[in-house]
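> Build me a model from this:
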Amino acid sequence: MQVLAKLCLIPLAFAFPSQRRADRPVYWLLAGDSTTAPKGGWGDGFLATTVAPGSSGHNYGHSGATTASFRSGGDWAKVIADIGTFKKDYEVYVTIQAITLFGHNDQKSNSGVTLDQYKTNLQQFAAESKSAGATPILVTPLTRRTFKDGKVVENLAEQRNATISVAQANSIGFIDLTLKSENYVNALGQSVVSRYNYQPEDWTHLNEWGGVVFARIVSDLLVGKFPVLKAATKANETMSALIEAGKPA
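Coordinates of the predicted model:
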């Protein structure tokens, strides 16, 4: 506890993904809640369709997780252990979906996690990832697909802004999945995006194809911001073009 307390007081300087060794494959460790997890999130689609041969990863997304329970329940310890296992042969990246996404569950009034605690937890995850030998990348929350007056209800703004604030204050790499996914969902409209719902009235979680589509958004954001990751990525130019045009993929 003393180590973590001191860690929070020290300005953090993290290496950005542009510093990774180009001669080694990437191992992705995906940390988050049900919007990253198998059967409802984008994580499995990311690993199955966007990761180039030779690179790999593991989806640690956990349904119902908050930034607090992901640690207390033992998930984070597994992520740290995997960093130690795979850093010998891979460049290891940890995507910490702040609502990947922890933000969805931290946002709930009964989560027991305040916005300040949420920010501290993200910072600690990133610091511990770096200390263990990985590169952390914060991911702002995946938008919900609920609409009002023809537009997506933007109810994750606090968690998005908090995630970006932590990243910028501590020189941590991040991608803004909230903004990109909101823009795409708005472009398609509610009747079209319903095809991605895990269940007919579930406007938060993704079915298998929805996971593939939004995983492509994540991958394109990563490569767009950190071009060095292109060599470890499997492109899908057709799907990427449809997404950029605001058309159904």
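> alpha carbons only for contacts and neighbour counts from here, please
Will do.
> roughly how far apart are the residue minimising distance to the centre of the chain and Phe46?
For the chain, the residue nearest the mean C-alpha position is Gln97 (3.2 Å; C-alpha atoms, centre = their mean). When distance is defined by C-alpha to C-alpha, to the nearest Å, Gln97 is 13 Å away from Phe46.
> And Ala215, by the same measure?
Counting by C-alpha to C-alpha, the gap from Ala215 to Phe46 is 5 Å.
> Val94 now?
13 Å.
> and if you look at Val79?
Val79 is 17 Å from Phe46, by C-alpha to C-alpha.
> Tell me which of the two has more neighbours.
Neighbours were counted for Val79 and for Phe46 using other C-alpha atoms under 10 Å; Phe46 has more, 26 against 21.
> show me what contacts the more buried one?
Phe46 makes contacts with Gly211, Val212, Ala215, Arg216, Val218, Ser219, as judged by C-alpha atoms under 8 Å, 6 or more residues apart in numbering.
> A strand includes Thr95, no?
Yes: under DSSP: H, G, I helix; E, B strand; the rest coil, Thr95 falls within a strand.
> That one contacts Thr140, correct?
No: assessed by C-alpha atoms under 8 Å, Thr95 is found out of contact with Thr140, at 10.2 Å.
> Proceed likewise with the subsequent sequence, for comparison:
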Amino acid sequence: MFSSLAVSLLVATLAAAAPGILTIGDSTVTDDAGWGKGFCADTTGLARCINLAVSGTTTVSWQSQPQYSSMLTECKNANTYATIQFGHNDQKVMDTATFASNLESLTNKIKTAGCSPILVTSLCRRTFSGSTLTDILGPYSNQTVAIAKKLDLPVLPLLADCMTYIQKLGKPNAMQFNLDYPNNTDTTHLNAMGSRYFGRMVADEVKKNVPALTGNIVADPVLSAKIAAGTL
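Just a heads-up that it's a prediction; the model follows:
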């Protein structure tokens, strides 16, 4: 009986110690149009991997969603991390200084709730001028990097990684990630293949930049090599 009780207590202790991850952001993080589902599929040994991203939201409007309350509850669980990626919708309605202030405020709220924040720069849009990938999210991603440095938090350079990969890949192949492929009117959101590739990109950055979660990332050397080489 004692042995069984000891084993049960050990299992419970190990389960309680397992980390959890929340993914917070706009539509480019959601399960149905972003990289969140692909990222969670690349994890192992987590207590939970919960997507709290909401389409159309900014650093401000996300806080009025039910997912904000869910974050407050989930962050009470020990050893819970939260990836935070905004910018796509903020860029439409606020300048970079306001975005930085709002992102810092939201990040501090998430940290105060009990989570360990991980900032993520925006997923790039797959828009081209001729054969050159264009970008208007850079100034907002620069602010994300600056806030991470100010708060001494890890930051995942998804925008830079995305732009490097898509530029190598070229426009015809990049369109295959579009949510509405082959119509290709939506070069922002991701289909299932896009979620897999860019979820992998985020997972590799977590493994590189968040040592505490290295053991929770499942390696996929074939896909990682394709991303590094700029191929499908």
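> Sticking with the counterpart of Gln168 of structure 1 in structure 2, tell me its helix or strand.
Matched to structure 2 by TM-score structural alignment, Gln168 of structure 1 sits across from Lys149. Secondary structure from DSSP states H and E places Lys149 of structure 2 in helix 138-151.
> how about stretch 89-97 of structure 2: buried residues?
Residues of stretch 89-97 of structure 2 classed as buried: Asn89, Asp90, Gln91, Thr96 (neighbour count, 16 or more other C-alpha atoms under 10 Å).
> which residue sits closest to Arg126 of structure 2, ignoring its sequence neighbours?
Thr187 (5.0 Å; C-alpha to C-alpha, 6 or more residues apart in numbering).
> So that neighbour, which state does it fall into?
Recorded secondary structure, Thr187 of structure 2: coil (three-state DSSP).
> Quick one: map it onto structure 1.
Aligning on TM-score structural alignment places Thr187 of structure 2 opposite Trp203 in structure 1.
> Verify the contact between that match and Phe147 for me.
No: the criterion here is C-alpha under 8 Å, and Trp203 of structure 1 misses it with Phe147 at 9.4 Å.
> those strands in structure 1, which residues are they?
Listed in chain order, the strands of structure 1 (DSSP state E) span 26-31, 56-59, 91-97, 135-139, 147-148, 151-152, 173-175.
> would TSV of those with distance to Ala232 of structure 1 be doable?
TSV is the format used below for the strands of structure 1 (distance: least, C-alpha to C-alpha, whole Å):
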stretch	distance to Ala232 of structure 1
strand 26-31	6
strand 56-59	9
strand 91-97	10
strand 135-139	15
strand 147-148	36
strand 151-152	33
strand 173-175	17
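> Of all these, which one is nearest Asn236 of structure 1?
strand 56-59 (17.5 Å; C-alpha to C-alpha).
> how far away is Lys208 of structure 2 from Gly215 of structure 2?
With distances taken as C-alpha to C-alpha, Lys208 of structure 2 is found 11 Å from Gly215 of structure 2.
> about what we covered before: may I see the contacts of Phe46 of structure 1 arranged in TSV, with distance to Ala127 of structure 1 and neighbour count as well?
TSV is the format used below for the contacts of Phe46 of structure 1 (distance: C-alpha to C-alpha, whole Å; neighbours: other C-alpha atoms under 10 Å):
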residue	distance to Ala127 of structure 1	neighbour count
Gly211	28	27
Val212	29	25
Ala215	25	23
Arg216	27	25
Val218	22	23
Ser219	23	23
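> thinking again about what came up before, Trp203 and Phe147 of structure 1: which has the busier surroundings?
Ranked by neighbour count (other C-alpha under 10 Å), Trp203 of structure 1 and Phe147 place Trp203 first, with 18 against 15.
> Name all residues that make contact with the residue nearest to Arg126 of structure 2.
Counting by C-alpha under 8 Å, 6+ apart, Thr187 of structure 2 touches Arg125, Arg126, Thr127, Met175, Asn178, Leu179.
> Chain neighbours aside, what residue packs nearest to the first one?
The spatially closest residue to Arg125 of structure 2, leaving aside those adjacent along the chain, is Thr188, at 4.8 Å (C-alpha to C-alpha, 6+ apart).
> mapping the contacts of Phe46 of structure 1 onto structure 2, which are still in contact?
Mapping those onto structure 2 (both residues aligned by TM-score structural alignment, their matches' C-alpha atoms under 8 Å) leaves Gly211, Val212, Ala215, Arg216, Val218, Ser219 still in contact.
> and the third one, what does it touch?
Contact analysis of Ala215 of structure 1 by C-alpha under 8 Å, 6+ apart lists Trp42, Gly43, Gly45, Phe46, Thr50.
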